[in-house]
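In: Sequence first, then the predicted structure:
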Amino acid sequence: MSATNTYMLTCSCAKYPNENHMKVTKPNSKHTHVTRRKASSLIFLLVSSPIPFHAQPAYATESSFLEMFRMTVPDQTVEEAENGIREHATSLVQVKRLLETESWKEAQKELRKSASYLKQDIYTIIQGKPGDERAQLRNLYTKLFNGVTGLDYAARDKDVPRVWILYEDIVVTLDDILSRVL
């Protein structure tokens, strides 16, 4: 065996008689020195990490699994998106009644739910369009959902004037998108 392929163990007992740790070194290379303090810190971090624990086992059904990945893996055709877009756009616009009664939490929940489905529909339709039409539709898509996010924050802050400005912008942008995709 050559000297470069073997590991050398060096006991540090001579330098530090009160410590019982060993150094593992490899000739002509950088070495890693792991002490008990470093190892115990690492173990503490691993043990105290926020790992969810449930008393009963969770069973994933096919539908829950598909819902988890709905936004990342579009499993819908352009025809399905075109059929669902009107319904989801209507539910987004109907958030107005919750905003009028100042039911902020309910409005936020409904806004998030309807916007997520509408987002998937519009994205699928944009992907099915020719390349020269996509740029304009993506800009409108971005404007619409930035407005939805802004409306969500305005509802959270109960900023009534801003809520209505953003709501009107969303309705105008949504009408523009629908006129171009349908």
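Out: Sure, I can see it. Residues are numbered from 1 along each chain as shown.
In: switch to C-alpha atoms for all contacts and neighbour counts from now on
Out: OK.
In: gap between the residue nearest to Q127 when sequence neighbours are not counted and L174?
Out: Of all residues not flanking Q127 in the chain, R134 sits nearest, at 7.5 Å (C-alpha to C-alpha, 6 or more residues apart in numbering). Distance from R134 to L174, counting by C-alpha to C-alpha, to the nearest Å: 16 Å.
In: One more: L144?
Out: Taken as C-alpha to C-alpha, the span from L144 to L174 is 7 Å.
In: So for the two, which sits in the more crowded spot?
Out: Neighbour totals were compared for L144 and L174, and L144 leads with 23 against 20 (other C-alpha atoms under 10 Å).
In: How far does the helix ranked longest in the chain sit from its chain's centre?
Out: Secondary structure of the chain per DSSP state H: the longest helix is helix 131-157. Distance of helix 131-157 from the chain centroid (C-alpha atoms, centre = their mean, to the nearest Å) equals 17 Å.
In: Could you list the buried residues of it?
Out: Residues 134, 137-138, 140-141, 144-145, 147-152, 154-155 are the ones in helix 131-157 that count as buried (16 or more other C-alpha atoms under 10 Å).
In: another one to put next to it:
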Amino acid sequence: MSAASTYALSCSYAKYPNENRKKETKLKSKHTHITRRKASSLFLLICSPIPFHAEPASATESSFLDMFRMTIPDQTVEEAENGIREHAMSLVQVKELLELESWKEAQKELRKSASLLKQDIYTIIQAKPGMERAQLRNLYSKLFNGVTGLDYAARDKDVPRVWNLYEEIVVTLDDILSRV
């Protein structure tokens, strides 16, 4: 074969590649493609000093499982039931800061009390029977979507929206507390 015919053959192959070969290439590239996110995660995993001990960690020592504490509440149902009313009252008392239009302080208190209340309600929902969980999850979602909306409304200093969302939060919170 001459050089010109080889060049023409390679150009035609580039225009009309074999379908099977195209699929093979995709499969190979799928497994070898490394994104920046994957590379940085791998780098952090390799470089981070993670304490792996054969014996249980002491109370003052941080362990690998402490990073996942938010998904696995370190709280019993009894503790959640005892704390839910207090945390709900903290959330409702944000009204005083909203009336004074202390927006930053209201946001800080809202976030603090909402995070504690969120953990309490989540723990209680997980302990309920399956039939009750769906209703409580809907109320949980409605409550904390309202809290997020109130946070944004306070940031934007949108007074009518703040009071509308506050009233929705109070009604939803009363509904949740009556079911718990």
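Out: Ah, there it is. Since we're looking at a predicted model, the values are computed, not measured.
In: still on that earlier bit, quick one: list the elements packing against the longest helix of structure 1.
Out: Contact analysis of helix 131-157 of structure 1 by 3 or more C-alpha pairs under 8 Å, 6 or more residues apart in numbering; DSSP states H and E lists helix 104-128, helix 160-181 as its packing neighbours.
In: Could you dump the ones you listed into CSV with distance to L42 of structure 1 added?
Out: Below are those laid out as CSV (distance: least, C-alpha to C-alpha, whole Å):
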stretch, distance to L42 of structure 1
helix 104-128, 39
helix 160-181, 47
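In: Any idea which of the ones you listed gets closest to S91 of structure 1?
Out: Evaluated over those, closeness to S91 of structure 1 peaks at helix 104-128, with 6.0 Å, by C-alpha to C-alpha.
In: mean shift between that closest one and structure 2?
Out: Helix 104-128 of structure 1: mean distance to aligned residues in structure 2 after superposition is 0.2 Å, counting by mean C-alpha distance after the TM-score superposition for structure 1.
In: before we move on, what about stretch 165-176 of structure 1?
Out: Mean deviation for stretch 165-176 of structure 1: 0.1 Å (mean C-alpha distance after the TM-score superposition for structure 1).
In: what stretch of structure 2 does that stretch fall on?
Out: Alignment of stretch 165-176 of structure 1 against structure 2: residues 164-175, by TM-score structural alignment.
In: Counterpart of M71 of structure 1 over in structure 2?
Out: Aligned against structure 2 by TM-score structural alignment, M71 of structure 1 finds its counterpart in M70.
In: Now do the SS call for that match.
Out: Using DSSP: H, G, I helix; E, B strand; the rest coil, the structure places M70 of structure 2 in coil.
In: count of neighbours near it?
Out: 9.
In: now S64 of structure 1
Out: 11.
In: quick one: it and F44 of structure 1, what's the gap?
Out: According to C-alpha to C-alpha, S64 of structure 1 and F44 of structure 1 sit 34 Å apart.
In: before we move on, what about Q127 of structure 1?
Out: For Q127 of structure 1, the distance to F44 of structure 1 - C-alpha to C-alpha - is 47 Å.
In: before we move on, what about V172 of structure 1?
Out: From V172 of structure 1 across to F44 of structure 1, the span is 54 Å (C-alpha to C-alpha).
In: do the same with K129 of structure 1
Out: The gap separating K129 of structure 1 from F44 of structure 1 is 52 Å, by C-alpha to C-alpha.
In: How about D169 of structure 1?
Out: From D169 of structure 1 to F44 of structure 1 the distance is 50 Å (C-alpha to C-alpha).
In: Likewise for Y141 of structure 1?
Out: 45 Å.
In: again, but for A155 of structure 1
Out: 41 Å.
In: go on, L178 of structure 1?
Out: Distance from L178 of structure 1 to F44 of structure 1, counting by C-alpha to C-alpha: 54 Å.
In: Looking at those two now, which is surrounded by more residues?
Out: L178 (14 against 11).
In: could you measure that one against T142 of structure 1, distance?
Out: 14 Å.
In: How about T25 of structure 1?
Out: T25 of structure 1 is 55 Å from T142 of structure 1, by C-alpha to C-alpha.
In: Please work out how many residues are found near the residue nearest to C11 of structure 1 when sequence neighbours are not counted.
Out: Among residues not flanking C11 of structure 1 along the chain, M22 sits closest, at 5.2 Å (C-alpha to C-alpha, 6+ apart). Applying other C-alpha under 10 Å, we find 14 residues neighbouring M22 of structure 1.
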